[in-house]
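1. Need the 3D shape of this:
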Amino acid sequence: MTTAVAENGSAATLSPMNMKPTTETQIQGQAPLRVARVIVNLFSRVGKREPPAPEKTEHIRLISIATSHFVEKARWGLDMLEESKESPLFYTEDLHTPAFASFFTVPASKNKASQTPMIVRSDDTVMWGSDTILRELCSGKNGAPINLYPGDLKDEIMELEDELGRRLGASGRCYAYGSFMLDKQYYGLAIQQTTSNCSKVEQKVFEKMFDKGIDKALIDLMNINDEVMETSARELRAMFGELSDRLERTGDEYLVGNTFTAADLAFATLVYFIVRPPECEPLLIPEKGMPPKLLGLFHELAATKAGQHALKIYKKHRPVDAAGKLVLKNVNQNHNPFKLF
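-> Okay, the predicted model is just below:
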């Protein structure tokens, strides 16, 4: 069974949230991608963690781009389920770079989707899109212990969640990627950010190919240009302003119903790379050397009431380790096919 779902549409002035999908035909038709897939598949592997507890009997594979804000949204929900003793679910994160993630999502979805996050369940059910994953696994369905869409708040939560995805998803991604990729002096940081936690071969191949076509392909996929950058910055400021006003007006601790819901989780994750919560340290590169204009906007937004709300949500509700950091539930993906002993 395959559930075909995409992320929400974006604001009309921004590139679509659901970026142009990659198909098997496209991978096969482009020699650099075809060769890269052969190398990556040869020297890396898809692994599986051991169950962390006896009650964890159902495994989920999360195919991801580590630093994606949409992936972090799905990851947070999965961490809550794995942390719950009442849930049989545990997962392994299958980490990849932008562009190369399609080598794994396309076959997993039988050529129906290339985006992340994508999950593959024990019964081979495949789902993609952070909204779909969260709503399927964390809405109390089939007795699931986590319900981020409680009772009569569900419609309001989903409406706000959709708006957050439309307005913050594309604008945040375009502004962040564009700040690094429209100026080649920041290519090193872009590579460092996008290849963290992947297999060594995937990191190396991505790095070698980055300025030989991957850069232009990603810019085209997101339709990044100076006008879109300005539009993205305006939209980010507008959304943070509106949410700050909402929190100020209601005086509530949370966005909907004065309780922690998918609306708070969605907002916090979609802006984690902007407000930079300490819990997300494993996903973030240091600020040193980052584009000044990017840092200026990030610091401005983090100081707003909405920005402080996102930081509070991470501090109070994000599952973390003893050091207060989120944990990537991955395994060693490096593989040497020529090792004889």
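
2. from here on, contacts and neighbour counts on C-alpha atoms
-> Will do.

3. Tell me the secondary structure at residue 336.
-> coil (DSSP: H, G, I helix; E, B strand; the rest coil).

4. Can you tell me the closest non-neighbouring residue to it?
-> Nearest non-adjacent residue to residue 336, counting by C-alpha to C-alpha, 6 or more residues apart in numbering: residue 43, 5.7 Å away.

5. show me the contacts for that neighbour.
-> Counting by C-alpha atoms under 8 Å, 6 or more residues apart in numbering, residue 43 makes contact with 201, 334-337.

6. wait, which of these is closest to residue 76?
-> Closest approach to residue 76 among the contacts of residue 43 (C-alpha to C-alpha): residue 334, at 25.1 Å.

7. separation between the closest one and residue 115?
-> Distance of residue 334 to residue 115, given as C-alpha to C-alpha, to the nearest Å: 23 Å.

8. higher neighbour count, those two?
-> Ranked by neighbour count (other C-alpha atoms under 10 Å), residue 334 and residue 115 place residue 115 first, with 26 against 18.

9. Show me which of the contacts of residue 43 are buried.
-> Among these, those scoring as buried are 201, 334-335 (criterion: 16 or more other C-alpha atoms under 10 Å).

10. Closest to residue 219 out of the residues you listed?
-> Checking the buried ones among the contacts of residue 43 against residue 219 with C-alpha to C-alpha, the nearest one is residue 201 at 23.5 Å.

11. another one to check against the first:
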Amino acid sequence: MTGVIKDRDQSQDQGQNKQTQLNFSLRTIGISHYNEKARWALDYYRIPYVEHRSMPVLHMISMFKYRASSRPSPTNTRFVTPYLSAVPDSSAAGDLANEVKLNDSTAIAEFLSDQYAAPPKSKQSDSSSSSSCPPPNLYSNDAATKAKILALEERFGKMIGPHVRIYVYNEVLLHSPKSVGKAMGQHDNVGRLQAWIWTVFFGLLSWLLVKSLHISDKSAARSKEILRREFEHISRVLESGPPGPAYLVGNQFTAADLTLASLGGAAVGIGREDGYGAWVPQLTNARPEAQAFCEELRQTTAGKHILECYKLHRGEKAAGSSYGFSFFGLW
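-> Coordinates of the predicted model:
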């Protein structure tokens, strides 16, 4: 699965760029909304890649070889996903000394934007057509605008991501029939061996998840209120924006919108049919109180914005993308 990376040197002064072919591989917890952000960035720039998907807890087996040398943050283990690697083609190996390795969704999105976004309009060739031009930079070409986007990404990473995870896992693992939780390992989310292990040992694996993430009715209730307030805040931001299409920063889709939609999608019932990169349980099929909360968020300006982002900007995988398996195609 190859993409082209731009390696700028002195020849750029004469308007020339060296290009290196890269093979992209993305290792994920398929159902994870953090991993959805990295998938979306790759799909947004139409970059072909191989995705190796795992289930929670079982991902530690898949990621053992790719584990970080130390914990990236207090809330992450050394087996953090997503993990993107970009390896040069053998024919172009001399153009890039080292393999590109990134294990943070924001770092992945930034890297892809730096390498594959359309150049600023002032630098675009007059002969380039809009159909052949790459998508715009998710982080803008303006430093001040980029700072705003990064600040929103950081906020959503704290106020949306962890609380959606706690709330949804509480519903799926503690308040839904076991068949719903077991189904996360089905629907081609992982290889057959992983699916079998997830199904047979679901009780143990779900218990480990609940304990490690401190999931309970109390923590879920707290996360629910935080999500409600955050969606209200985001709605005010969107409603106070400039005339034209409503986006979080300026008047175009950026990494801030992508991050909100990725991390908040599960809270408003986004599923595979909407473009999500894996099968996930729907809150619309959960307990009545969870269904009511999902509908409440969907009716906010922020919730409608998430739905619209998936509708307008969640592209399909690029031609040549595929899923990777190990252990004779079983894992």
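
12. ok so, going back, JSON lines for the buried ones among the contacts of residue 43 of the first structure, including distance to residue 138 of the first structure?
-> Formatted as JSON lines, those follow (distance: C-alpha to C-alpha, whole Å):
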{"residue": "201", "distance to residue 138 of the first structure": "35"}
{"residue": "334", "distance to residue 138 of the first structure": "32"}
{"residue": "335", "distance to residue 138 of the first structure": "34"}
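
13. For the stretch 51-200 of the second structure, just list every one of the helices.
-> For the stretch 51-200 of the second structure, the helices defined by DSSP state H, counting those that start in this stretch occupy 59-62, 105-116, 143-159, 161-169, 178-182, 192-200.

14. In the second structure, what sits opposite residue 265 of the first structure in the alignment?
-> Matched by TM-score structural alignment, residue 265 of the first structure corresponds to residue 258 in the second structure.

15. what about its match, how many residues close to it?
-> Neighbour tally, residue 258 of the second structure, other C-alpha under 10 Å: 26.

16. Contacts for the helix or strand hosting it next, please.
-> Using DSSP states H and E, the element containing residue 258 of the second structure is helix 255-264. Residues from elsewhere that reach helix 255-264 of the second structure (C-alpha under 8 Å, 6+ apart): 33-34, 36-37, 40, 109, 138-139, 149-150, 152-153, 156-157, 160-161, 164, 247-249, 305-307, 309-310.

17. highest average neighbour count across the helices of the stretch 51-200 of the second structure?
-> Comparing those by mean neighbour count (mean count of other C-alpha atoms under 10 Å), helix 161-169 comes out on top with a mean of 22.

18. so how much does it differ from the first structure once superposed?
-> Per the superposition on the first structure, helix 161-169 of the second structure and its aligned residues are separated by 0.3 Å on average (mean C-alpha distance after the TM-score superposition for the first structure).

19. compared with the first structure, how much does the longest helix along the second structure deviate?
-> Longest helix of the second structure, by residue count under DSSP state H: helix 217-239. With mean C-alpha distance after the TM-score superposition for the first structure, helix 217-239 of the second structure departs from the first structure by a mean of 0.8 Å once superposed.

20. returning to what we had before: measure the residue nearest to residue 336 of the first structure to residue 181 of the first structure for me?
-> Residue 43 of the first structure is 28 Å from residue 181 of the first structure, by C-alpha to C-alpha.

21. before we move on, what about residue 95 of the first structure?
-> To residue 181 of the first structure, residue 95 of the first structure is 22 Å away according to C-alpha to C-alpha.

22. same thing with residue 230 of the first structure?
-> Residue 230 of the first structure is 15 Å from residue 181 of the first structure, where distance means C-alpha to C-alpha.

23. Out of these two, name the residue with the larger neighbour count.
-> Neighbour count, other C-alpha under 10 Å: between residue 230 of the first structure and residue 181, residue 181 has more, with 23 against 13.

24. where's that one relative to residue 209 of the first structure, distance?
-> Counting by C-alpha to C-alpha, the gap from residue 181 of the first structure to residue 209 of the first structure is 14 Å.

25. Over to residue 256 of the first structure?
-> Per C-alpha to C-alpha, residue 256 of the first structure is found 45 Å from residue 209 of the first structure.

26. now do residue 180 of the first structure
-> Per C-alpha to C-alpha, residue 180 of the first structure is found 16 Å from residue 209 of the first structure.

27. same deal with residue 201 of the first structure?
-> In this view, residue 201 of the first structure and residue 209 of the first structure are 12 Å apart by C-alpha to C-alpha.

28. next one: residue 188 of the first structure
-> In this view, residue 188 of the first structure and residue 209 of the first structure are 13 Å apart by C-alpha to C-alpha.

29. ok, for residue 182 of the second structure, nearest residue in space, not its chain neighbours?
-> The shortest distance from residue 182 of the second structure to any residue other than its chain neighbours is 5.3 Å, reached at residue 199 (C-alpha to C-alpha, 6+ apart).

30. The first structure: which residue goes with the one you found?
-> Under TM-score structural alignment, residue 199 of the second structure pairs with residue 207 in the first structure.

31. Same check on residue 268 of the second structure?
-> Applying TM-score structural alignment, one finds that residue 268 of the second structure aligns to residue 275 in the first structure.

32. That'll do, ta.
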